[in-house]
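Q: Make a model of this:
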Amino acid sequence: MASHTFTTSNPLRGRIRVPGDKSISHRALMFSSLAVGESTIEGLLEGEDVLATAAAMRQLGAQIERSNDGVWTVHGAGLGSLLEPHQALDMGNSGTSTRLLMGLLASHGFTATFVGDASLSGRPMNRVIEPLSQMGASFEASSGGTLPLMLRGAFAPVPIRYRLPVASAQVKSAVLLAGLNTPGITTVIEPVATRDHTERMLAGFGATLEIGEDNGERVISIHGESDLKSQHVVVPGDPSSAAFFMVAALIVPGSDLVIENVGLNATRAGLVEALRQMGGSIEELNPREVGGEPVADLRVKHSVLKGAEIDPAFAPSMIDEFPVLFVAAAVAEGATVTTGLEELRVKESDRLATMAAALTLAGADVEESDDGLTINGTGGDLLKGTPSGASVETKLDHRIAMAMAIAGLASQDGVSIDDTSPIATSFPTFTSLLDQASS
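A: Take a look at the predicted model:
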């Protein structure tokens, strides 16, 4: 375990570029592996989660190589031509890889076993197992629907019309990916719109999709057995990674930072709106579209933040950003109230309980409810920081670790974190970028 104390920072200035979007990186590797011909991917996030996807796609028959200039080349196996893996697919810590690949393989007539690390092996997969079973796949999971898990893909998959019981981009994507190799039309109905990277990128690769609305619900239909065409993919910067630097620049006095090439897909950009609602100065420079995804450079300046009641409708578009929003709230003027966040209790950790405990230890005034936190901010004063000899428990959760690192930048005594190693899973360059921006 690598413990570390993060302390008050110089202003964050200049320009930085965060790594590629993780959600888009996973999908770029998967869809390139299904396309016929050679695809290239620029800006791929090279964290352990995405590398787990690359390793799995290689086991399934794709040829994947990285050149010295950081461009990845993928020779696809072609839809329906994936090979049965000889060994278990090791998903590491990546819930996204697991759920999307379960969908992809559910309509291929062979058996695959999924394993993961201790954290991933505690995460339930039933939400994906249920619709994929309706399509003809069968599963043998560990108790509670967890990994290790064996999937027997359907030899004759059947298309379904599936209404998501809970908003989840991963479940939606799993069903759509299963539909790729299923004859007929597979339809997913979303009561609440979730991130739409799967739909955007599948359309870019040449899949036939129809997206419409019915009684205010989003209806996505995919036509099975259409060939995907190879592409050149440029991955935008990850808004979830940019989030930490946005909040850091807002709360460290004197900061004026440009974060380049940030993906601003409306299904992901809720944090920008929430921070603006709190009085944050976030300006979009050079807005453009890259590979079907909206992108801009964000100029973020230190701002006096005010507490706000965060609309629960924002939640799906910023579900991973709440830990760092809680940090912004801790130094704002007045109370910030969040509700509708039950989903945070089943992430890499119970993020409501873990963040409430972490911020309280660092000197914040936090009240926890069943579905959110109420945080009474310091009014711009520094947090006290963690007491001598005490450190925040991150529960092996990378976003908790990074959020509390940012809290340390606005603390008197620094914030000590029990284990920074999970940061490498999702954002290996996090601390070097922080140093670059504040040097």
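Q: When you work out contacts or count neighbours from here on, use the C-alpha atoms and nothing else.
A: Fine.
Q: Checking Leu359 next. Helix, strand or coil?
A: With DSSP: H, G, I helix; E, B strand; the rest coil as the basis, Leu359 sits in helix.
Q: and what of Thr386?
A: Note that with three-state DSSP, the state of Thr386 is coil.
Q: ok, it - contacts?
A: Thr386 sits next to Leu361, Ala362, Gly363, Val392, Asp413, Gly414, Val415, Ser416 when contact means CA atoms under 8 Å, 6 or more residues apart in numbering.
Q: In three-state terms, how would the last one be classified?
A: The reference is to Ser416. strand.
Q: just the helices in this protein please.
A: Taking DSSP state H as the criterion, the chain contains helices spanning 22-34, 48-59, 95-106, 126-134, 169-180, 197-204, 239-251, 270-277, 322-330, 351-361, 398-409, 423-426, 430-438.
Q: To check against the first, give me the structure of this:
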Amino acid sequence: MTGRIRVPGDKSISHRSIMLGALAVGETRVSGLLEGEDVLATAAAMRAMGATIERQADGDWVVAGVGVGGLMQPAGALDMGNSGTSTRLLLGLVASHALTVCFTGDASLSKRPMGRVITPLSQVGAQFTTYPGGRLPLIITGTATPVPIRYRLPVASAQVKSAVLLAGLNTPGVTTVIEPVPTRDHSERMLRGFGAALSVDMDDNGARVISLSGQPELRPQTIVVPGDPSSAAFFVVAALIVPGSDLVLENVGLNPTRAALFDVLRQMGGQIDAINPREVGGEPVADLHVRASELHGITVDPAVVPAMVDEFPVLFVAAALAHGRTVTSGLDELRVKESDRISAMHAALTMAGATVTETADGLIIDGSGGKALAGSGEAAITTHLDHRIAMAMAVAGLASERGVTVDDTRPIATSFPLFERLLADLGAA
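A: Presented below is the predicted three-dimensional model:
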């Protein structure tokens, strides 16, 4: 794995740039937007509610917004595909508008519970009709008289935080979210960038207190989306575990609420250098120089989970090739992602020849000591329609004797359409 590559734009920032651009008055221009199925689902939904969103010939996207409070009743149901982020954030937006909207999704998304956003958004005044278990299909009836709320997050979730803040945009008064454990802060950064009055303070217990003044006039922006650290993670781990690798990943977002994986890999002995650090659109960015390394197992601090929750599948792969034991815990959130990622990765890595023990809230992995895994050969690993399981196991296949077969690579297009092509460009078979 040698050379220089550039991963697609950050998915979290891409979603939010489309949504907030659609609520600004005027034209927002976005370059580097991730053109995966999840972000395109967000764009289609905002179009259905009145915004004009077009891709330009140069690859930039232009969003002509309707203003805060200007969303219109869509003509039909909004199909979210596989995107939990689109669904939860858009529920927040709709909650404080007098609209009735039906949300649908694919088989995987329809298994994911929405109760954690339904609870605070009901306090705002929205009403919900859901499939049993608080799942999609779901109908939300927003309120014409939204109430500002003060909501303490019961679990660390950037999506719930963002849904409440987005509901607060069209709500008179001050909406407050109390966050005991910090999560990714793209929403706060971008809301400020668009001109919203948002403050972040600390309470006596060390929790973040985020306050948003409602009904601002958002100003259109020019946004450059940095490379997605969650996408970069797969190639960083690939370069660490494939002997002789020397790889540079350009323009990777290193927001501290997202980049904990790279710190954990460094603790394991990974050679990962951030070069040419800079700031783009309020987000820290650098190029990552990664070289093949002898990794050692560690006990991962549960406190870092919110800052790398999506990267654990590929961390498990790195741990499977390390010297010694890696212990992870506090990963309850992984059981309600696109799949139960704890059970799915336990089964997948075991099938590929790794030594893995599943616990209630994590995995214990005894590494191979740098020796290639056996691989699954032609026996297909079940990915449960989860893009991150598919990509993580593809990376595992790079460091295996017989290769790894995954049952379905189509879900990869939700977040990283160029994944297989980039792997091939770097010499993977």
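Q: between the helices of the first structure, which gets nearest to Thr113 of the first structure?
A: Nearest to Thr113 of the first structure, of all these, is helix 95-106, at 9.6 Å by CA to CA.
Q: what's the angle from that closest one to helix 48-59?
A: 20 degrees (axes from the mean of the first three to the mean of the last three CA atoms, to 10 degrees).
Q: in the superposition, what's the average offset of helix 95-106 of the first structure relative to the second structure?
A: By mean CA distance after the TM-score superposition for the first structure, the fitted helix 95-106 of the first structure averages 0.3 Å away from its aligned residues in the second structure.
Q: elements contacting that helix?
A: helix 22-34, helix 48-59, helix 126-134, strand 146-152, helix 169-180 (3 or more CA pairs under 8 Å, 6 or more residues apart in numbering; DSSP states H and E).
Q: for that helix, the distance to its chain's centre please.
A: Averaging C-alpha positions (CA atoms, centre = their mean, to the nearest Å) puts helix 95-106 of the first structure 15 Å from its chain's average.
Q: What residues in the second structure pair up with it?
A: Mapping helix 95-106 of the first structure onto the second structure (TM-score structural alignment) gives residues 84-95.
Q: Not counting the matching stretch itself, show me its contacts.
A: 12, 15, 38-39, 41-42, 80, 101, 103, 109, 112, 114, 117, 121, 124-126, 140-143, 146, 159-160, 162-167, 169.
Q: cutoff 7 Å now
A: 42, 80, 109, 117, 121, 126, 141-143, 159, 162-164, 166-167 (CA atoms under 7 Å, 6 or more residues apart in numbering).
Q: again with stretch 190-210 of the second structure
A: By CA under 7 Å, 6+ apart, the list of residues contacting stretch 190-210 of the second structure reads 176-182, 211-213, 216, 218-221.
Q: So which of those residues is surrounded by the most neighbours?
A: Leu212 (26 neighbours; other CA atoms under 10 Å).
Q: That residue and Pro172 touch, don't they?
A: No - in this structure Leu212 of the second structure lies outside contact range of Pro172 using CA atoms under 7 Å: 10.1 Å.
Q: how near is the alignment partner in the second structure of Gly144 of the first structure to Val181 of the second structure?
A: Aligned counterpart of Gly144 of the first structure in the second structure: Gly133 (TM-score structural alignment). According to CA to CA, to the nearest Å, Gly133 of the second structure and Val181 of the second structure sit 26 Å apart.
Q: Tell me the one of the contacts of Thr386 of the first structure nearest Arg200 of the first structure?
A: Val392 (38.8 Å).
Q: The closest one - how many residues pack around it?
A: Using other CA under 10 Å: Val392 of the first structure sits among 26 other residues.
Q: In contact with it, which residues?
A: Ala358, Ser416, Ile417, Asp418.
Q: Shared with the second structure, which of those?
A: Mapping the contacts of Val392 of the first structure onto the second structure (both residues aligned by TM-score structural alignment, their matches' CA atoms under 7 Å) leaves Ala358, Ser416, Ile417, Asp418 still in contact.
Q: and the residues you listed as TSV, adding neighbour count?
A: Output for these, formatted as TSV (neighbours: other CA atoms under 10 Å):
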residue	neighbour count
Ala358	25
Ser416	27
Ile417	24
Asp418	19
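Q: Just send these back as JSON lines, with distance to Leu202 of the first structure too.
A: Shown next, in JSON lines, are these (distance: CA to CA, whole Å):
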{"residue": "Ala358", "distance to Leu202 of the first structure": "40"}
{"residue": "Ser416", "distance to Leu202 of the first structure": "43"}
{"residue": "Ile417", "distance to Leu202 of the first structure": "40"}
{"residue": "Asp418", "distance to Leu202 of the first structure": "40"}
